[in-house]
Every structure is written in C-alpha cells, then in structure tokens.
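A.B. asks: the following comprises the amino acid sequence and a computationally predicted model.
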Amino acid sequence: MTELRTNSAHRLTQYAHGGGCACKIPPGELESMVAGLHGSTGGELIVGLDDGDDAAAVRLDGGSAVISTADFFTPVVDDAYDWGRIAAANALSDVYAMGGRPVVAVNLLCWPRELLPVELAGEVLRGGMDVGRQAACPVAGGHSVDDPEPKYGMAVTGVGSPDTLLRNDSGRAGLPLSLTKPLGIGVLNTRHKATGEVFPQAVAAMTELNAGAADAAVRAGIGCATDVTGFGLLGHLLKLVRASGVSAHLDPAAVSYLDGSREALRDGFVSGGTKRNLDWVRPHADLSAISEDEALLLADAQTSGGLLLAGEVPGAPVIGELAPREEHLITVR
C-alpha cells in the first residue's frame, strides 16, 4: 500500500514546520485566543464563534442561509497537485459539515518565491481548481503573498437552509455517532514527511469530498455534525458534546483505520499536534479502558477527514452514542 517517492527535486513537506491540519494552533490555545470574541453583533447571524462550529452561517431574506469559511495549511504531501486537491477538499468540507452546498471559492496562497519554482505553485492551484470543478464550485481568483513557508487553501462561500443546518450544538442524548471516513491520516502523513513514502490510500481519503455524506445526513434528518480534522476524533467530539450539553460513549473497536496506520504509530510517526490533542482532551475523558497507543490514534490529527454525525447514514459505521451529561464528557470503552 506504499510506494517510494520518485518525482521532483522539491519535497514540499520539507519546507514546512508541520503538515496539513496538524499545523493548527492547539485547541486550548485557540480557545484562549478567541475567548473575548464570543457573541453575535447582529440578529441575522445563525452560527458564529460561540461554539467553535465549522463555519459561520447568516440568515438571508427569503429563507436561505449563507455559509462562510476559510481554511489553509502547510504541505501535507510532497506532490504539489495532490496538495492542492487535498487543501481544496478540506476547505470545502467546512461547508459540507454544516449541511450546505459550496457555490464559490477563492484561493489563499502563501509561496516562498525565492525558494520554490512558480510552476509548482501553478500545480497547487491546478489541483484546487480541479476539486472545485468536481464539487461544481467555481474557483474565482483569490489572494497570494510572498511567504517563507508555503501554505494553501481557500475561502469558501456556500448556501443552505436555516432549518436543516448541521450544527455542533444540536446533539441529543441517545443519538448514535457515525464516522464517514477512516482515521489514520495523521500518522501516515507524518511518516510520509519523514521518509518520503507515498500512501495512496491516505491521498484518496483526503481528496474524497464530504458532499455525499452531507447530503445523506440532511436527507436523514440529522441536525448535529462536525468534520474531523486537526483536533482529531477525540478533540472534535469534545467540542461537539460541550456545545450540545451532553456526553459521549465511544467504542474504539468500531472505529476503522487506513491500512498502515497502526504500523506508522508503532514506528513512532506521531505528530506534535496529535500529542497536544490528547493532552487537551485527557482531563475531560475516561480513557482507562484503552492503551496510550489507541488513545493517540483516536486523537490523531486528521487532514480533510470525514464527518462525525449524530445519527446514521448508509456506509458509515456507528462508533458510539451520545448520553446525558456525565462527569467525563467522553468515555471510551
């Protein structure tokens, strides 16, 4: 399932201090940073900063909502075109995680123009454009800056119905928890950065759009969801249960992983972001039933991961359920 990297003299991951969503500011630090910014200044804001949801949503006249998000990060793979595809899919995911449909995107590009050829930047943008085309979302221009570290992503605008938005604060005790993509992206990407090995299964997972999962969730009447990215499954689940005022019971045996994930963990390819995720969640979780390695996999920093749904959709394993608020917000058993 792996192959040796044979292309390009430029390994993009070597120009970045971190990779993909693992380069996010740690969740605890981020919460402190935005602590004084909570609350809406206008009556039309449906979803804002209060619960750290995936995107903002504003109600428009006529019964629709505009969904707005931005997401960008450092290279997660060495192939420029694949990085562009991954970053675009990840940015679009925030709209899908709200139950919306992306309608336009603009590029966000930071490029070390004296270190890396502009032709590589063109490949990154081409990857993003192709994913936008796949999503039927026009990519129209954007913004670029000269930066010592390459970064790429998109600002995306979407639309949805205020009545069917997927939110992280609408979970209810008794609802099942489903996950639409396997975990393990983080440890495989960390191995790729260190060794140059290419993992097609990870690239395929990261470039898969969450459009179908979002559509299935809305059609099933699900109202609570989030996507699993840089804070890992445990981190994003913690945000969901806190926002919803419930707890969660998680069955680790039901969680699926990409081929090679456990071997990458065994060989020590764990990002700093994953370790910080686990440190943040640990005070709020009962992890006594699992090993430290299993906990690290559940906290693994994902890039363009799947949707975590409070409900069931075809093809997504049920990995736990929401419960009334308990001492531990997450119990793994």
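C.D. replies: On my side now, so go ahead.
A.B. asks: contacts, neighbours, all on C-alpha from now
C.D. replies: Noted.
A.B. asks: wait, residue 167 sits on residue 95?
C.D. replies: No. Look at residue 167 against residue 95 with C-alpha atoms under 8 Å: they stay out of range, at 11.1 Å.
A.B. asks: which of those two has more neighbours?
C.D. replies: Higher neighbour count among residue 167 and residue 95: residue 95, with 33 against 25, using other C-alpha atoms under 10 Å.
A.B. asks: check the secondary structure at the more buried one for me.
C.D. replies: At residue 95, secondary structure determined by DSSP: H, G, I helix; E, B strand; the rest coil is helix.
A.B. asks: can you check the one 4 residues further on too?
C.D. replies: Taking three-state DSSP as the rule, one finds residue 99 in the coil state.
A.B. asks: check residue 88 too.
C.D. replies: helix.
A.B. asks: skipping adjacent residues, who's closest to it in space?
C.D. replies: In space, and not counting its chain neighbours, residue 88 is closest to residue 128: 5.0 Å by C-alpha to C-alpha, 6 or more residues apart in numbering.
A.B. asks: dropping in the other structure now:
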Amino acid sequence: MAETIRLTEYSHGGGCGCKIAPAVLSQMLASIPALPSYPNLMVGTESSDDAAVYRLNDEQAVVVTTDFFMPIVDDARDFGRIAATNALSDIYAMGATPILALAVVGMPINKLPLETIRDILAGGAEVCAAAGIPIAGGHSIDAPEPIYGLVGVGVGHPDKIKRNDRAQAGDVLILGKPLGVGILSAALKKGELSIEGYRQMVDTATQLNTVGAALGKRSDVHAMTDVTGFALLGHLLEICRGSKLGAEITYASLPILSVAHLLAEQGYATGAADRNWASYGDEVTLAEDFSDWQRKLLCDPQTSGGLLVACAPEAAEAILAEFHAANFTEARVIGRMSAGEARVVVVK
C-alpha cells in the first residue's frame, strides 16, 4: 500500500499564517530607503497594498504581485488550488484582470514523491485555467519545506485601479467571504477537522475573487483589498491608516464559517492570531464583553480570503447584489468608515 503523504507535516506553518507578523515586517522594512520618484509607478510600497501598479499609457496599467506559502492542507492538488487562488486574489483586489502567471516552486525533492509535486502543480494550473490565464513559466528550487505560489500579472485601466487607501468617511464596508480558514487549518494540523469543516475550508479558499474585476469598473467603490494573513482587523487597519480614517464593524454582522465558529468557541486558534494582535491590538477597541476566542477570530489569518470593499452608502445594496450574483452567497455589510483617527472599533 502506498504511503499516505501529509503535506502539513513537512512544514512549520501553512497558508497565509506563514506571513511574518505585521510589527516584525515593519521593523524589517524600516531601514529600507524610500523609492525614488517613478512617475508611472501608480502603486508601490507606500500603502501596503495588494499589488504594484505601473501605468503603461492612458488606457492601460500593468498590475503585478507574488504570493506563495507552505501547505495549509494535506491534499496536494488542493494545496496547489488554494495557493493559486490566493495569489490571483491580489490582482482582483486591485480591480484588475489577470492575464498570466508564473509559478514559484520550492520542494524537498528527496522527501516528496514526484507525483505529489506534480499534483500540486496541476492544482495551480487548474485554477489558472478557470481564471482564463496561462502559467507561462516560473522558477523552482530544491527547498527544505514545500512552497508553492504564483507571480500574477494583470491589467487594468489607470483610472479604475482600486487602492486600499482611498476610502471616504461614511463608506459602507462589505466583506465578500466568511472568516475562519485559519481556525480550520489549526484543527486540521491536529488531525481534528471534520469532513464538513474541510469542505468549507477548501470551498472558500478556492473561490476566485473574480468579482473584483467588475467592481473595479465602479466609481462608487472607493477602496478595496483582500483579507489574508493579517486577518480582518489587520487589513482593515491598512485601509484606515492609508485613508486617514477610522472604522466601526459589528461583530454580529460578520460572516463566519459555521464549523470554524464552533471550533473557535472550543479554543482552536493559530499562533498567528496572537502575533497579529500583538502587532496592532493597540489600534483596536473591542466591546468590554468580548471573549478571548472572539478576539482571536478577528485576528484569524485568512488564506485566500474575501474582498473587503469600502463603497458609497447608496451603492451598497447594488454591490452586495453583485457579490451574490457571482456566488459569494455570504457576502455582507459589516460596518462603515468614519472621520477620526486610524482605529477600528468593534461592537457586538
């Protein structure tokens, strides 16, 4: 009988939970000189946005990103699908359309069977085919832990790129996917995730955020990002800091994967949730009766999470309808932006 390969046993972390904590990342980047002026560089490192954007001409801008990580699931094809979906999400989060991808591959060649590695690559190719783009090349190395992801390249109109630092006071906040992927991954790592929990995890993490390209055409969408390793609070704070605004979200309005909610109440969480809170907790105000597990859920690192949209209040219903029509059935209004310091207030 062939040996069962558990990919998560080959890595010390998985998915977007592998991200370096926001506070540590800031310290690492603090000594790097600011970029010189490049007139056609529309989005660089200044706002911690999802992708770089370079204006080619008055009608076209190229959008480029890269994202890769270690296994969040044991199934090779599912790992490839999740990693590819997550990488392309950054293009959609800018309101752009992907046109091609390059594979980023690091594998412990002497530990993993070649068929397992082929299945990872096949999963990524499957997602790119669904997005209508080729994997046109890439780079591979022999690495101590399995790593897979993509460089994503997209295009958009320079006037319709959606940054994460253009929210306006009074904007409504819409979240496109339910939270809880990190919690499910923590249970999986312990061998305690149910079949239904695994289905929820893979279904949400492999749903391409294609609706972002359509939202890019709307002038009433002011800011957009996707919720990944820094969790809902971390990525919303990036919007707040860049836009110089505050935000208030209602916990009861948050879409949460049902199995993840049950597991969170039982104490399941990732180590990254505490690292996230340590990085930005002093910029968050929680209602006094918040439980520790609820705080951790708000800091739960999402892998291939949903789009977070700040839009004009009068457009919220129509934009929510766009999400639902694109099969983002749990998309919801979760709060709004407000004048004031860059801070997130969470009410029950």
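C.D. replies: Done, it's in. Quantities reported herein were computed from a predicted structural model and do not represent experimental measurements.
A.B. asks: and the residue nearest to residue 88 of structure 1, that one's in a helix?
C.D. replies: Yes. Read with three-state DSSP, residue 128 of structure 1 is one of the residues of a helix.
A.B. asks: trace it over to structure 2, please.
C.D. replies: With TM-score structural alignment defining the correspondence, residue 128 of structure 1 maps onto residue 124 in structure 2.
A.B. asks: which residue packs closest to the counterpart of residue 51 of structure 2 in structure 1, ignoring adjacent ones?
C.D. replies: Mapped onto structure 1 by TM-score structural alignment, residue 51 of structure 2 lines up with residue 55. Using C-alpha to C-alpha, 6+ apart and skipping residues adjacent in sequence, the residue nearest residue 55 of structure 1 is residue 69, 5.0 Å away.
A.B. asks: what helix or strand does the residue nearest the centre of structure 1 sit in?
C.D. replies: To find the centre residue of structure 1, average its C-alpha atoms and take the closest one (C-alpha atoms, centre = their mean): that gives residue 229, at 2.5 Å. Residue 229 of structure 1 belongs to no helix or strand when assigned by DSSP states H and E.
A.B. asks: and stretch 45-55 of structure 1, what's buried?
C.D. replies: Neighbour counts over stretch 45-55 of structure 1 (16 or more other C-alpha atoms under 10 Å) mark 45-48, 51-55 as buried.
A.B. asks: and it, end to end?
C.D. replies: Across stretch 45-55 of structure 1, the terminal residues are separated by 11 Å (C-alpha to C-alpha, to the nearest Å).
A.B. asks: show me where structure 2 has its strands.
C.D. replies: With DSSP state E, the ranges of strands along structure 2 come out as 41-43, 52-55, 61-69, 97-107, 135-142, 147-156, 172-175, 221-226, 246-250, 284-286, 307-311, 332-338, 344-347.
A.B. asks: now the angle between strand 97-107 and the third one, please.
C.D. replies: Right, the one you point to is strand 61-69 of structure 2. Between the axis of strand 61-69 of structure 2 and that of strand 97-107 there is an angle of 30 degrees, by axes from the mean of the first three to the mean of the last three C-alpha atoms, to 10 degrees.
A.B. asks: now residue 281 of structure 2: how far from residue 114 of structure 2?
C.D. replies: Separation of residue 281 of structure 2 from residue 114 of structure 2 (C-alpha to C-alpha) stands at 43 Å.
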